[in-house]
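Participant: heads up, no residue letters with this:
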């Protein structure tokens, strides 16, 4: 049996602001923006190339806005990802790697190159460079 992660709900305080951030700055695709009964609004957005989406909305989760940390994307080129996010106006960390559990500026070995950013509510994202062939993910 296959188990596939389909959606992660991200708690936000301002649905429209979050939609704009994820669509225009993070570059996610808006799959749908649906208003359901009783003012419940569900917006599903998907990072380019991902099989898993996020959902932001009104009335979809009880967690406090900004409480999700450790969401992670992988990219083939960390420098290109950094340049794209900066060009879109995202406050993103420099390329960093882990040494003995601490984040250090600069490039590390394969699977040890990261960027970090937060959405407007403080939900935390990491972007990891995935080398072209082989290897396993290792977090310092």
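Facilitator: Here it is on my side, so go on. Predicted model only: the values in this text are computed from it and were never measured. Numbering: from 1, shown residues only.
Participant: drop to CA atoms for contacts and neighbour counts, all remaining ones
Facilitator: Fine.
Participant: once you drop chain neighbours, what's closest to residue 42?
Facilitator: Distances taken as CA to CA, 6 or more residues apart in numbering place residue 57 nearest to residue 42, at 4.6 Å, with adjacent residues excluded.
Participant: any idea how far residue 39 is from the one you found?
Facilitator: Computed with CA to CA, to the nearest Å, the distance linking residue 57 and residue 39 is 10 Å.
Participant: which one of these two is surrounded by more residues?
Facilitator: For residue 57 versus residue 39, neighbours defined as other CA atoms under 10 Å are more numerous around residue 57 (24 against 10).
Participant: state the three-state secondary structure for that one.
Facilitator: Following DSSP: H, G, I helix; E, B strand; the rest coil, residue 57 is assigned to strand.
Participant: let's bring in a second one:
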């Protein structure tokens, strides 16, 4: 049986500020933003990912304090280019660290305005063999 990770809840204090950060600075796609009475939540997906983040004010989303999610990991084919893209968009990113010269051993990090932290791992093989093939991303509208 396949088990897929589809959504990670990211605890934030200000939904609009978080949408602006993840969409406009980090470059995630805003899948939807729903406001209905006391409900206010949004889903955003990193380009090329099969897993999204959800931010909002629903009870399940309020179980963690804003800024308490640490070390959630993203993977890119080129850490230097990804880091520069974030910096160019106004995101503070740590220096690149190479823990191991083999593919997968290069990392940097960043934090959102609430202090949730993200690790970004370079796996060069993703450039030639993405987890979600381009034709599937086009078919489902994420490219």
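Facilitator: In hand now; what should we look at? Quick caveat, the model's predicted, so the values are computed rather than measured.
Participant: once they're superposed, what TM-score comes out?
Facilitator: The TM-score (TM-score structural alignment, normalised by the length of the first structure) is 0.84; 124 aligned residues with a CA RMSD of 1.4 Å.
Participant: that older thread, my guess is the residue nearest to residue 42 of the first structure contacts residue 45. True?
Facilitator: No: with contact taken as CA atoms under 8 Å, residue 57 of the first structure and residue 45 are classed as non-touching, separated by 10.8 Å.
Participant: in contact with the spatially most central residue of the first structure, which residues?
Facilitator: Note on the first structure: the residue nearest the mean C-alpha position is residue 125, at 4.6 Å, using CA atoms, centre = their mean. With contacts taken as CA atoms under 8 Å, 6 or more residues apart in numbering, residue 125 of the first structure has the following neighbours: 69-73, 116-119.
Participant: what about 7 Å?
Facilitator: With contact set as CA atoms under 7 Å, 6 or more residues apart in numbering, residue 125 of the first structure has these partners: 69-72, 116-118.
Participant: go on, residue 90 of the first structure?
Facilitator: In this structure, residue 90 of the first structure makes contact with residue 25, judged by CA under 7 Å, 6+ apart.
Participant: name the helix or strand for the counterpart of residue 120 of the first structure in the second structure, please.
Facilitator: Residue-level alignment of residue 120 of the first structure against the second structure, with TM-score structural alignment as criterion, gives residue 113. With the criterion set as DSSP states H and E, no secondary-structure element contains residue 113 of the second structure; it sits in neither a helix nor a strand.
Participant: what is the burial count for residue 113 of the second structure?
Facilitator: Counted with other CA under 10 Å, residues neighbouring residue 113 of the second structure total 17.
Participant: residues touching the spatially closest residue to residue 62 of the second structure that is not a sequence neighbour, list them.
Facilitator: The spatially closest residue to residue 62 of the second structure, leaving aside those adjacent along the chain, is residue 11, at 6.8 Å (CA to CA, 6+ apart). By CA under 7 Å, 6+ apart, the contact list for residue 11 of the second structure reads 55, 61-62, 64-68.
Participant: so of those, which ones are in helices?
Facilitator: Using DSSP state H, no member of these falls in helices.
Participant: dump those residues into JSON lines; add neighbour count and distance to residue 122 of the second structure as well.
Facilitator: Output for these, formatted as JSON lines (neighbours: other CA atoms under 10 Å; distance: CA to CA, whole Å):
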{"residue": "55", "neighbour count": "24", "distance to residue 122 of the second structure": "26"}
{"residue": "61", "neighbour count": "18", "distance to residue 122 of the second structure": "29"}
{"residue": "62", "neighbour count": "16", "distance to residue 122 of the second structure": "31"}
{"residue": "64", "neighbour count": "13", "distance to residue 122 of the second structure": "28"}
{"residue": "65", "neighbour count": "14", "distance to residue 122 of the second structure": "29"}
{"residue": "66", "neighbour count": "17", "distance to residue 122 of the second structure": "27"}
{"residue": "67", "neighbour count": "17", "distance to residue 122 of the second structure": "24"}
{"residue": "68", "neighbour count": "14", "distance to residue 122 of the second structure": "24"}
